[in-house]
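Engineer: just coords:
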């Protein structure tokens, strides 16, 4: 199945969003790169996904991130034991930290209006609200991921101070051009390699 998400960059003073269509079997690690391209981030910074609603149920403290984070199995043996012993652990809102390469979108986005927050750069704290708007049949003539609509520019890397001081104008009336530029990235062979790998400079 294909998930249609509306991804909105929060707290930037104007509407900045992207409408993205993504295969439901995409991992959260792959979604990270899809969002990098959609919002013109470079990948210098840490990130995580904070799940807020799954299967229509609100979540609190369910986080997914890169493997360099601390999985729940290491951070809290008590919570791990509880999850192993509960017959339906998904019914209990237990905090956990899961590895993005192992979690698929379909594991968490179950129905329309399920949502998550993608946080990029823990210093500038760019928060993107991800809302599942539609679940679609794949179009045999389409290539995924696919950006179908876009609104305004995203700020450049490390620009929170410039944005807050009013030195940065994100207005861009040409949403069609933004959409085309994003899709051009997605169609480029090896496009994920264009983003920084933090292991290269840590």
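Structural biologist: Yep, it's here. Bear in mind that the values here come from a model prediction, so they are computed numbers and not experimental data.
Engineer: please count neighbours and contacts with C-alpha atoms only from this point.
Structural biologist: Noted.
Engineer: show me where this protein has helices.
Structural biologist: Per DSSP state H, the chain carries helices over the ranges 28-39, 72-75, 77-85, 105-108, 160-164, 175-186.
Engineer: against that first model, consider the following:
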């Protein structure tokens, strides 16, 4: 289905120990699809705005008001990884939720031939659990971790209830992430096969 793939590492900046993920994805993937993949592997819930910064250009979901504020946003779906690789670009800054301001360093580590019979994207691994949505950025997450890790903290029960249960920083939910990525791969495969059938019909 694809000839070449990129191995990509995603690091959530500003936190130690690092929260990171690694994936393999087709070079035909555009930045909107990469956004969806990042949401799946961190995992976030895709309920806030996002953008990719590349030099002085920003890619995301353009809004008519952007021009009014002198802030041009280019279509994320209009830029593919293959274009970045061919231009020598190996690193992007991905920001999710402009309030909490979660910044991710996205690095293209390698470009390789696709493995025969493999449906991409593929999840390769990662470490540590992502902060909860709407926790209040880095300061809020630090306060949250302090509360949930200390039974004597005055907000311990409140924070556990708010997050829906125990928060284990080292358990990033690998099984669920693998399931999410396989779902994306299956959807992509179905779309590709439909495109090929349509193309064959037109040619005939």
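Structural biologist: That came through, no problem. None of these values were measured; they are calculated from a predicted model.
Engineer: just say which of the helices of structure 1 is most tucked in.
Structural biologist: helix 28-39 (a mean of 21; mean count of other CA atoms under 10 Å).
Engineer: what's the mean deviation for that helix versus structure 2?
Structural biologist: Superposed on structure 2, helix 28-39 of structure 1 shows a mean distance to its aligned partners of 0.6 Å (mean CA distance after the TM-score superposition for structure 1).
Engineer: so which residue is smack in the middle of structure 2?
Structural biologist: residue 38 (1.2 Å; CA atoms, centre = their mean).
Engineer: show me what that residue aligns to in structure 1.
Structural biologist: Counting by TM-score structural alignment, residue 38 of structure 2 corresponds to residue 35 in structure 1.
Engineer: now do the contacts for that match.
Structural biologist: If you count contacts by CA atoms under 8 Å, 6 or more residues apart in numbering, residue 35 of structure 1 has none.
Engineer: measure it to residue 189 of structure 1 for me?
Structural biologist: Residue 35 of structure 1 sits at a distance of 17 Å from residue 189 of structure 1 (criterion: CA to CA, to the nearest Å).
Engineer: over to residue 121 of structure 1?
Structural biologist: In terms of CA to CA, residue 121 of structure 1 sits 26 Å off from residue 189 of structure 1.
Engineer: look at those two and report which has more neighbours.
Structural biologist: Using other CA atoms under 10 Å, the more surrounded residue of residue 121 of structure 1 and residue 189 is residue 121, with 17 against 8.
Engineer: that one maps to what in structure 2?
Structural biologist: Under the alignment (TM-score structural alignment), residue 121 of structure 1 maps onto residue 97.
Engineer: how about its match, nearest residue that isn't a chain neighbour?
Structural biologist: residue 48 (5.0 Å; CA to CA, 6 or more residues apart in numbering).
Engineer: what lines up with the one you found in structure 1?
Structural biologist: Per TM-score structural alignment, residue 48 of structure 2 is aligned with residue 45.
Engineer: surely that match touches residue 122?
Structural biologist: Yes - using CA atoms under 8 Å, residue 45 of structure 1 is in contact with residue 122, at 7.5 Å.
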